[in-house]
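S.K.: I would like to see how this sequence folds:
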Amino acid sequence: MPAAIDRPVHMLFTAGMSDRAMNTGGRRNAPQHIELMMTLPETWKLDSLGAADPEYWPIRVLAQLAREPLRRGTALGWGDTVANGEPPIPYAKGTALCGVIIAPSLLVPKDFYQLDVDRRHIEFYAAIPLYREELKLRADEGMETLLTRLLEHRVNDLVDPRRRNVTKKLFGLF
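M.R.: Modelled structure (predicted):
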């Protein structure tokens, strides 16, 4: 969805990820059908964007994430992280972001979090880009620690390739 006067951001969505049920491994209350989104500033160049353009990486990330559950035979859901390789490498020149965490969007109304269609319950999550150190924080200390740190630093799901890394100290404070 391109930016508009009443919504000055671009919103990218997967379309079709929810067509197949994910293998949740019997986890109770884990959604079997999800779609993912990324929110980009209205200044993000989307017109005639090709795969070689440096600003194309969010589209590539969403496409890769949409295939991930089928490729791994598992599920993606709230709090999961996916790194861009092992070890994680930046998505593009000009950013050190190299992974994502799947979480509810802070930029859409809560009514948008789920949809029932054709006897399927679909949940919508944001793919929030992370730095390598933030991926490590999630692995070492858990999802709650990382999400708390992101919220404390007012990081939401608006993609900012140069945002501050929440694991780095600034003037002795986190």
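
S.K.: Could you use CA atoms for every contact and neighbour count after this?
M.R.: Noted.

S.K.: could you pull out the helices for this protein?
M.R.: Here the chain has its helices, by DSSP state H, at 57-72, 132-141, 143-152.

S.K.: How about the contacts made by Asp116?
M.R.: For Asp116, the contact set (Cα atoms under 8 Å, 6 or more residues apart in numbering) comprises Ile122.

S.K.: how many neighbours does Asp53 have?
M.R.: 12 (other Cα atoms under 10 Å).

S.K.: again with the one 4 residues further on
M.R.: A count of nearby residues for Trp57, using other Cα under 10 Å, gives 17.

S.K.: ok, it - contacts?
M.R.: Trp57 makes contact with 51, 91-92, according to Cα under 8 Å, 6+ apart.

S.K.: Distance to Arg164 for the helices of the chain - can I get that in JSON lines?
M.R.: Shown next, in JSON lines, are those (distance: least, Cα to Cα, whole Å):
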{"stretch": "helix 57-72", "distance to Arg164": "18"}
{"stretch": "helix 132-141", "distance to Arg164": "11"}
{"stretch": "helix 143-152", "distance to Arg164": "10"}
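
S.K.: before we go on, could you also do this sequence so I can check it against the first one:
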Amino acid sequence: MGNIQLAKEIRTAIKQNNVEKVVELIGSDMELMNIVTPFGTWLHVAAKHGKLEIVKRLIDLGADINRRGGVFGGGAMNEAASKGHLDIVECLLSSGAEMDVSEPERNPLFAAILGGHIDIVNLLIENGIDIHVKYTGESMKNMDALAFAHERGQKEIAILLGSAKKEVYNDTAQNETTEMLDYIREHFGPIYQTISEIVPGSKVAVHIHIILPTKEQDFITLVTTGMSDVAMDETEESTGVKYAELVLKLPANWPIRKDDMANNNHYWPLKWLRMVAHIPHSYDGWLEAGVILPNGEPPMPFAANTALSCILLKETEAGRFIDSVNRVIDFFTLLPIYEEERQIALQKGSDYLIETFDEYGISDVLNLKRKNIGLDG
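M.R.: Now for the predicted structure:
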């Protein structure tokens, strides 16, 4: 059977809700399972047509639930949300599907608003989708979900989104956080997900915001908030950095789902981001560009799959944020380095090391197997 004919038969079987036929045609061929047709993957097709049992079977067989495709160029959840298939959106969420807000066309919340599916809007809000992300392009300017609902005449959905916003902005501290989040979205991109913490007795609670790759930025960006809730040095004589937040860049394919965090090979960058954010508040010190933090002494590799063993703090392109009460908040990028590179910095200074990285074309994006310039003699 030719590829075109096979594709037609699979699509027909999905539309007819013939579960066994779909399984028989695809078999164990994972390439065929995740092939992207003009209609998206087979999971896109099943989600669009509301075929819940087929969606479940495809997921069980190993379908990539986050593969992009289809009319909107997003995930299968986007197709289900646009057509009002609440049960399939629920299924995809429970299976760990991402709520992609990198572009308005991929955002399932915008898809649900466009279709007028308030039940799906409510479900997505309950599952923590970012309702504040704003988009600017050919058809919209600085538009968030609430503005989009008003534009599309979806009054009930607009009321629901408005009440959700009130819950988020219900106190001064949260308003300050929102001010910071707007700055992060402007300088780093839409926030896909936030990993929060509750630490009894700690001065601050550090939140890690995940920003997915885009066409312009082929990497995942992690940005903290909460570290700057308390000054690193509260003495009036202090002339150094008082308030700071941190940034760490990961490869675009880095595993960041909740289940991935059980593996230290995946978790250690997030662990160190949080640890570094707590250092000034746990040890009465402060951080600034050029500081190097070793993983023990002598430094040990962060994980079994890399020899990187130290963290260098450097200035980031976001620069400084000045909030509404005139607090100056610096952003520092965490750059994992080798012990041999730390020795270069100790001998010649951190600025020299950073300049050498630039000469070698070493970027801020984590590369587990990158060249160790400290071994270059």
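
S.K.: returning to that earlier point: could you tell me which of the contacts of Trp57 of structure 1 remain contacts in structure 2?
M.R.: With both residues aligned by TM-score structural alignment, their matches' Cα atoms under 8 Å, the contacts of the contacts of Trp57 of structure 1 that structure 2 also has are 91-92.

S.K.: Report the buried members of the contacts of Trp57 of structure 1.
M.R.: Neighbour-count burial (16 or more other Cα atoms under 10 Å) applied to the contacts of Trp57 of structure 1 gives 91-92.

S.K.: can you pull out the strands in the stretch 101-250 of structure 2?
M.R.: Ranges of strands in the stretch 101-250 of structure 2, per DSSP state E, counting those that start in this stretch, are 193-195, 207-211, 219-225, 243-251.

S.K.: Output those strands as JSON lines; include the columns mean neighbour count and distance to Glu186 of structure 2.
M.R.: Converted to JSON lines, these look like this (neighbours: other Cα atoms under 10 Å; distance: least, Cα to Cα, whole Å):
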{"stretch": "strand 193-195", "mean neighbour count": "16", "distance to Glu186 of structure 2": "16"}
{"stretch": "strand 207-211", "mean neighbour count": "22", "distance to Glu186 of structure 2": "12"}
{"stretch": "strand 219-225", "mean neighbour count": "22", "distance to Glu186 of structure 2": "13"}
{"stretch": "strand 243-251", "mean neighbour count": "23", "distance to Glu186 of structure 2": "14"}
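
S.K.: Export those as JSON lines, with columns for distance to His150 of structure 2.
M.R.: Formatted as JSON lines, those follow (distance: least, Cα to Cα, whole Å):
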{"stretch": "strand 193-195", "distance to His150 of structure 2": "25"}
{"stretch": "strand 207-211", "distance to His150 of structure 2": "26"}
{"stretch": "strand 219-225", "distance to His150 of structure 2": "30"}
{"stretch": "strand 243-251", "distance to His150 of structure 2": "35"}
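
S.K.: nearest to Gly115 of structure 2, of those strands?
M.R.: Evaluated with Cα to Cα, the strands of the stretch 101-250 of structure 2 place strand 193-195 nearest to Gly115 of structure 2, the distance being 23.9 Å.

S.K.: against structure 1, where does that closest one fall?
M.R.: Against structure 1, there is no aligned range for strand 193-195 of structure 2 (TM-score structural alignment).

S.K.: same for that strand, what does it pack against?
M.R.: strand 207-211 (3 or more Cα pairs under 8 Å, 6 or more residues apart in numbering; DSSP states H and E).

S.K.: Pull the distance from the strand it packs on to the chain's centre.
M.R.: Taking Cα atoms, centre = their mean, to the nearest Å, one finds strand 207-211 of structure 2 lying 6 Å from the centre of the chain it belongs to.

S.K.: ditto for stretch 87-102 of structure 1
M.R.: Worked out by Cα atoms, centre = their mean, stretch 87-102 of structure 1 lies 11 Å from the chain centre.
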